[in-house]
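Student: Predicted model follows, preceded by the sequence.
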Amino acid sequence: MPLSRILVFLFCLYPLGFWVVLGFVDRLTANPPEYLTRSSGEWALVGLCLVLAAPLAQRWLGWSWLLRHRRMLGLFAYFYAVLHVLAWALWEQGWSLSAMWADIVTRLFITVGVVAVVLLTPLALTSTNAWVRRLGRNWRRLHWLVYPAVALSLWHFWLVRAGKNDFADVWVYIVVFVVLLATRFVAIKTTGTSRRRL
C-alpha cells in the first residue's frame, strides 16, 4: 500500500480517534453532545473542501497523490456528515421520527443541512469503479452535485452560527469554497478540464 494512501487514511481517521481518546480521558468539553455534533460537521466540510481542491492541487502544485485518494476523502467526508446527522438525531431528538420531521420542516438550518446530506448520499453510493462504468458520462454529471451540497452545507453552518453571531470560521470556509469554485471554472473555461475531472 502506498505511503500516501496510509497517511491520507490516518488523516481521515484522526477526528474519530481524537474523539475516542478525549472520551476515555473524560475531556470531551463541558458539553460532549454539542462538541461532537459541531466537530463532526466541521470535519465533513474539511473533507469536502479537500475533495474540491484535489484537481487544482494536481494542476498547480503537482500533488497527484491528493487526487488519487480523493475518493477516500469524499467517503470519509460523507461518513462525518452522517455522524453529524446521527448526533443530532440522538442527542437533540432522542431518535423520535416525529420530532426529527418537525425539526426538518420548521427549522431552516435543519432543512438545509438534511438536503445537503441527501445530495451527498448518491455520490457516496456511486463512488465505486463498478458504478463509474455503469453510469458512464452520467457519473460525472451526477457528481457535480458536490458543489450545491457544499454550498448548502455552508449555508447550514452560517445559519447555525447566526444564533451566536459568530461567523469567523464560517467565513474561512466560504472564502475557501468561493476560491475553489472560481478557480475550477476558470480552469474549465481555459483548458476544458471538465471533460476529465470534476
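Tutor: Thanks, I have it.

Student: From here on, just use CA atoms for contacts and neighbour counts.
Tutor: Noted.

Student: how about stretch 27-35: buried residues?
Tutor: Within stretch 27-35, the residues that count as buried by 16 or more other CA atoms under 10 Å are 28, 32-33.

Student: actually stretch 116-127, sorry about that
Tutor: Of all the residues in stretch 116-127, those buried under the rule 16+ other CA under 10 Å are 116-117, 119-120, 123-124, 126-127.

Student: same deal with stretch 46-61?
Tutor: Buried residues in stretch 46-61, counting neighbours by 16+ other CA under 10 Å, are found at 47-57.

Student: Return the member of these nearest to Trp144.
Tutor: Leu52 (10.4 Å; CA to CA).

Student: Wait, that closest one touches Val178, no?
Tutor: No: counting by CA atoms under 8 Å, Leu52 stays clear of Val178, with 10.9 Å between them.

Student: on that earlier part again, narrow the buried residues of stretch 116-127 to those in helices?
Tutor: Mapping those onto helices (DSSP state H) picks out 116-117, 119-120, 123-124.

Student: this is the other structure I want to compare:
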Amino acid sequence: MRLSKFSAVRLFAFVAMLTPGLWLILKFIQQDLGANPVEFLTHQTGKWTLIFLLTGLAISPLKNILGWKSPMKLRRMVGLYAFFYACLHLTIYWVFDQSLSFTYVWDDIRKRPYITIGFSAWLLLIPLAITSANYFRKRMGKNWIRLHKLAYLTALLGLIHYVWLIRADYAETFIYAAVLFLLLGYRLIGSPKLEFKIRRSQA
C-alpha cells in the first residue's frame, strides 16, 4: 500500500523528531555519555524539549507570513514531542538524580527555584498535551485557543529553567531566547495587525 505524499511527510517528521531520543538511547547503551552521564542526558532532553516548543510556536507565524500551510498539520505532533521530551527530562532527573524518591523531588521543587520553574513548565504542558486532539478543539471552541496560549508561558519558563540548568555556554541559549522573543513580539504586535488587515479585506 502506497503512502500519500502528506503521509510520507508525516512519517518522516515523526522519525526525525524521534531521532534525538534514539540517539541518546544508543549513546546510553554504548556507555558514551561522557564524564557525567546524568548531566548529559538531562541537558540533551531539556534542549530538545525547548527546541520542539519553539518549533511548535513558530508554525502559525510561518503560515501567516509565508503562507506555509502544510506544517500546520504537523503542529500537534511537534507539541506532543515537546511533551514527550519534557517527560523524558523529568524521568531522568527523578530516576538517576533523585533515586525514584518523591520526597527528594518535592524538597527540590520547594528549595531550588530553577527546579520549581522547570516543574511548573511541565505541569503547564499536561493540559496542552491532553487537549491537543481535534475532539477537544471542537468541544472547547475559543477556550481551546485561550488555553493553548499557555504554550508561550511554558516556553518562557522552559527557557529560564534551561539557562539556569546548564550554567555555561550561553551562546546556544541566546539563539533560543532570540527566537522566543521574536515569536512573542509577533504574537503581541504582528498577529493582531495581520488579523485586522484580514478582517478589513473581508469587509
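Tutor: Perfect, I can see it now. All of these numbers come straight from a predicted model, not from anything done at the bench.

Student: hang on, the earlier thing: of the buried residues of stretch 116-127 of structure 1, just say which sits nearest to Phe157 of structure 1.
Tutor: When these are ranked by distance to Phe157 of structure 1 (CA to CA), Ala116 comes first, at 11.2 Å.

Student: State the distance from the counterpart of that closest one in structure 2 to Leu88 of structure 2.
Tutor: Counting by TM-score structural alignment, Ala116 of structure 1 corresponds to Ala121 in structure 2. Distance from Ala121 of structure 2 to Leu88 of structure 2, counting by CA to CA, to the nearest Å: 14 Å.

Student: Check Lys197 of structure 2 too.
Tutor: For Lys197 of structure 2, the distance to Leu88 of structure 2 equals 42 Å [CA to CA].

Student: out of the two, which sits in the more crowded spot?
Tutor: Leu88 (18 against 12; other CA atoms under 10 Å).

Student: Please list all residues in contact with the more buried one.
Tutor: By CA atoms under 8 Å, 6 or more residues apart in numbering, the contact set of Leu88 of structure 2 is Thr45.

Student: so it is in which element?
Tutor: Here Leu88 of structure 2 sits within helix 75-92, counting by DSSP states H and E.

Student: equivalent range in structure 1 for that helix?
Tutor: With TM-score structural alignment applied, helix 75-92 of structure 2 matches the range 70-87 in structure 1.

Student: Quick check: the matching stretch compared with structure 2, mean distance?
Tutor: Compared with structure 2 after fitting, stretch 70-87 of structure 1 deviates on average by 0.4 Å (mean CA distance after the TM-score superposition for structure 1).

Student: got it, and stretch 42-57 of structure 1?
Tutor: Comparison of stretch 42-57 of structure 1 with structure 2 after fitting gives an average deviation of 0.6 Å (mean CA distance after the TM-score superposition for structure 1).

Student: quick one: that stretch aligns where in structure 2?
Tutor: Mapped onto structure 2 using TM-score structural alignment, stretch 42-57 of structure 1 covers residues 47-62.

Student: Enumerate every residue touching Val170 of structure 1.
Tutor: Shown in contact with Val170 of structure 1 (CA under 8 Å, 6+ apart): 154, 157-158, 161.

Student: quick check, nearest of those to Tyr78 of structure 1?
Tutor: Leu154 (14.8 Å).

Student: Nearest residue to that closest one in space, ignoring adjacent ones along the chain?
Tutor: In space, Leu154 of structure 1 comes closest to Ile174 once its chain neighbours are excluded; the distance is 6.7 Å by CA to CA, 6 or more residues apart in numbering.

Student: What's the local residue count around whichever residue in structure 2 pairs up with that neighbour?
Tutor: Counting by TM-score structural alignment, Ile174 of structure 1 corresponds to Ala177 in structure 2. Number of residues near Ala177 of structure 2 (other CA under 10 Å) recorded here: 17.

Student: quick one: which of the contacts of Val170 of structure 1 is most hemmed in?
Tutor: Using other CA under 10 Å as the neighbour test, these are led by Phe157, with 24 neighbours.

Student: Please pull up the equivalent of that one in structure 2.
Tutor: Under the alignment by TM-score structural alignment, Phe157 of structure 1 pairs with Tyr162 in structure 2.

Student: For its match, what is the enclosing helix or strand?
Tutor: Assigned by DSSP H and E, Tyr162 of structure 2 belongs to helix 150-166.

Student: so how far does that helix sit from its counterpart in structure 1?
Tutor: Looks like 1.1 Å for helix 150-166 of structure 2 (mean CA distance after the TM-score superposition for structure 1).

Student: what's the average distance of whichever helix or strand comes after that helix to structure 1?
Tutor: Going down the chain from helix 150-166 of structure 2, the next helix or strand is helix 170-185, by DSSP H and E. Overlaying structure 1 shows helix 170-185 of structure 2 at a mean distance of 1.1 Å from the equivalent residues (mean CA distance after the TM-score superposition for structure 1).

Student: Helix 170-185 of structure 2: what's the following helix or strand?
Tutor: Moving toward the C-terminus from helix 170-185 of structure 2, the next helix or strand (DSSP H and E) is helix 191-202.
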